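>>> coordinates only, sequence not included:
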């Protein structure tokens, strides 16, 4: 398993990533609310991004050593510069090569695993390494069939873009179904809690869906194309998603865009 293709080719923009922080952060809090560990000693956030959510774990468990890990130098640099607590640290790590320390009490991964093709096997390996009593909690997007992603793949596979973008975007099976993760947790000896939620997100501003994916799903495309070609791709894609997600009256004198977003959650404690 090799995440290096994404870590090297993709350059993350921490500021763009947090543009929709209210929407992006909510699943994290819904996820971690189901962890009932009282006094963990080591808490790990794999795929910590720019750090504010990892910081919230340090605030929740102030006596624990909390470590945020990410494969993006840009994300780790921002996390280290902006988030500080007595036992909080941030480190560079390739998720596919990493294994939890035996004394890890809580392992969290928020919206990261979908970038790894073999993440189901990776989860199983992590769960095997965790000690009895340890907690695992992760969430992944479940919207790869939605227009925002399907239209991007279709455009990338078109005659105009396929020579440059063939194989760049993940397919519609980038994340599994809840039943897949339920079985993984059960097979590893965990007491599982798996569910899904579709958030009825309301986005505002010009081209809000395009702005949303610029922070995440569009990153591999932007990394592969020149600035001129990236602008052309964005213009074509933006027109497609504007039609798929038309603006509606907000009954306050303006317009908003409705953007349903399905998320899949998994939490468990090892027996």
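Arrived safely. Predicted model, so just to flag it, every value in this text is computed and none were measured. Numbers count the residues shown, from 1 in each chain.
>>> C-alpha from now on. contacts and neighbour counts both.
Fine.
>>> please, which helix or strand holds residue 182?
helix 178-187 (DSSP states H and E).
>>> contacts for the longest helix belonging to the chain?
Assignment by DSSP state H gives helix 227-244 as the longest helix of the chain. Applying Cα atoms under 8 Å, 6 or more residues apart in numbering, the contact partners of helix 227-244 are 147, 148, 151, 152, 155, 207, 209, 210, 221, 222.
>>> residue 22: neighbour count?
10 (other Cα atoms under 10 Å).
>>> next one: residue 241
19.
>>> also residue 82?
For residue 82, using other Cα under 10 Å, the count is 11.
>>> how about it: what's its closest non-neighbour residue?
residue 51 (7.8 Å; Cα to Cα, 6 or more residues apart in numbering).
>>> likewise residue 64?
residue 41 (4.4 Å).
>>> and residue 214, by the same measure?
Residue 214 sits nearest to residue 16 (Cα to Cα, 6+ apart), 7.3 Å away.
>>> let's verify that neighbour: helix, strand, or coil?
Assigned state for residue 16: helix (three-state reduction, DSSP: H, G, I helix; E, B strand; the rest coil).
>>> thought it was touching residue 219?
No - in this structure, residue 16 is not within contact of residue 219 by Cα atoms under 8 Å, at 10.6 Å.
>>> which one of those two is surrounded by more residues?
residue 219 (18 against 15).
>>> contacting residues around that one?
By Cα under 8 Å, 6+ apart, the neighbours of residue 219 are 10, 11, 12, 213.
>>> what helix or strand does residue 196 sit in?
strand 190-203.
>>> next SSE after that strand?
The helix or strand immediately downstream of strand 190-203 is helix 208-214, counting by DSSP H and E.
>>> list the buried residues for that next one?
By neighbour count with 16 or more other Cα atoms under 10 Å, helix 208-214 contains the buried residues 208, 209, 210, 211, 212, 213, 214.
>>> could you do stretch 144-157 as well?
Neighbour-count burial for stretch 144-157 flags 144, 147, 148, 149, 151, 152, 153, 155, 156, 157 (criterion: 16+ other Cα under 10 Å).
>>> okay if I get the residues you listed as CSV plus distance to residue 195 and secondary structure?
Output for those, formatted as CSV (distance: Cα to Cα, whole Å; DSSP: H, G, I helix; E, B strand; the rest coil):
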residue, distance to residue 195, secondary structure
144, 17, coil
147, 23, helix
148, 22, helix
149, 22, helix
151, 27, helix
152, 27, helix
153, 27, helix
155, 32, helix
156, 31, helix
157, 32, coil
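>>> try this one next to it:
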């Protein structure tokens, strides 16, 4: 994630790790095998490293590097996942800003999972990132595309009300934080990449009290929590108002609370060189 983004709480983010992992597994299932037995793999926006570890498990001989700008996320990732892998590879972590990062060596796989939505103009970086792909290399990403869902619409509406606007003006992302699938496909094809773009809406059944609020506390609500960090009174008032709105938008049932969540996926390959 970019340095200009919010602060992160690894424990809060991982509270819904089962649901958050599923899209990554769906993306991982569509990745082809690299040509090299010891591929160079980069996870851009690796967070707590739990998904980066799945890349190392998929390719045990790979040199996997997880990049993130959050010191808290990287600390947890290093503590739990960094080091040699059983197949002779290695998983390393490094601090990097996705808004300015550029590859320094040929890559066989470049993956970004649920991170590019925090990078303004991220599609403009595709040319630089994919220029580092080795022949036959793959660039793959997944981004949430639910900025028009009640969870985000209500958040923005409350933030724009007179009580909070002086503190939250310009803090939250809007619906254009990610492109539509066709726009991503057009960008990738224009770079000469063989590309597949699709979308999936997951219906997550969440448990516990106010689970949608608990979910967004780990992701989309982070900028609000940061901005109101020095005003605990306003912060609690915002959470109370937002909590009540979410309860109406996502009613709890005896079977849990259903959170529909739309995500966009892309897998793009650099063609192999002609012998």
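Perfect, I can see it now. Quick caveat, the model's predicted, so the values are computed rather than measured.
>>> what packs against the helix holding residue 182 of the first structure?
Where contact means 3 or more Cα pairs under 8 Å, 6 or more residues apart in numbering; DSSP states H and E, helix 178-187 of the first structure is packed against helix 119-129, strand 190-203, strand 255-270.
>>> so where is it in the second structure?
Here helix 178-187 of the first structure aligns to the second structure at residues 181-190, judged by TM-score structural alignment.
>>> one step back: aligned to the residue nearest to residue 64 of the first structure, what sits in the second structure?
Aligned partner of residue 41 of the first structure by TM-score structural alignment: residue 39.
>>> repeat that for residue 121 of the first structure.
Mapped onto the second structure by TM-score structural alignment, residue 121 of the first structure lines up with residue 124.
>>> near that match, how many other residues are there?
Residues near residue 124 of the second structure, counting by other Cα under 10 Å, number 10.
>>> and it, how far is that from residue 181 of the second structure?
15 Å (Cα to Cα, to the nearest Å).
>>> just residue 216 of the second structure next, same as before
Relative to residue 181 of the second structure, residue 216 of the second structure is positioned 24 Å away (Cα to Cα).
>>> now do the helices in the stretch 1-150 of the second structure.
10-13, 17-28, 52-58, 71-81, 126-130, 150-159 (DSSP state H, counting those that start in this stretch).
>>> quick one: average offset of the third one versus the first structure, please.
What that stands for is helix 52-58 of the second structure. Compared with the first structure after the fit, helix 52-58 of the second structure shows a mean deviation of 0.9 Å (mean Cα distance after the TM-score superposition for the first structure).
>>> grab the nearest non-local neighbour of the residue most central in space within the second structure.
Nearest to the mean C-alpha position of the second structure, by Cα atoms, centre = their mean, lies residue 114 at 1.4 Å. Among residues not flanking residue 114 of the second structure along the chain, residue 143 sits closest, at 4.6 Å (Cα to Cα, 6+ apart).
>>> trace that neighbour over to the first structure, please.
Applying TM-score structural alignment, one finds that residue 143 of the second structure aligns to residue 140 in the first structure.
>>> touching, its match and residue 198? I think so.
No - using Cα under 8 Å, residue 140 of the first structure makes no contact with residue 198, being 12.0 Å away.
>>> more neighbours: which of those two?
A direct count of neighbours by other Cα under 10 Å for residue 140 of the first structure and residue 198 places residue 140 higher, at 23 against 14.
>>> got a list of what that one touches?
110, 111, 112, 113, 114, 175, 263, 264, 265.
>>> looking at the second structure, which of these hold up?
Here is what carries over to the second structure from the contacts of residue 140 of the first structure, by both residues aligned by TM-score structural alignment, their matches' Cα atoms under 8 Å: 110, 111, 112, 113, 114, 175, 263, 264, 265.
>>> next, count neighbours for the third one.
The tally of other residues near residue 112 of the first structure (other Cα under 10 Å) stands at 18.
>>> picking that back up, got the buried residues for the strand holding residue 196 of the first structure?
Applying 16+ other Cα under 10 Å to strand 190-203 of the first structure flags 190, 191, 192, 193, 194, 195, 196, 203 as buried.
>>> the match of residue 41 of the first structure contacts residue 65, doesn't it?
No - checked against Cα under 8 Å, the pair residue 39 of the second structure and residue 65 is beyond contact range at 11.0 Å.
>>> ok, and the closest non-adjacent residue to residue 78 of the first structure?
Leaving aside its sequence neighbours, residue 78 of the first structure sits nearest to residue 50 (Cα to Cα, 6+ apart; 5.6 Å).
>>> list the contacts of the counterpart of that neighbour in the second structure.
Here residue 50 of the first structure is matched to residue 48 in the second structure, going by TM-score structural alignment. The neighbours of residue 48 of the second structure, taking Cα under 8 Å, 6+ apart as the test, are 10, 73, 74, 75, 76, 77.
>>> aligned to the first one, what sits in the first structure?
Put plainly, it is residue 10 of the second structure. Using TM-score structural alignment, residue 10 of the second structure lines up with residue 14 in the first structure.
>>> for the fourth one, same thing?
In the first structure, residue 75 of the second structure lines up with residue 77, judged by TM-score structural alignment.
>>> for that match, list the residues it contacts.
residue 50.
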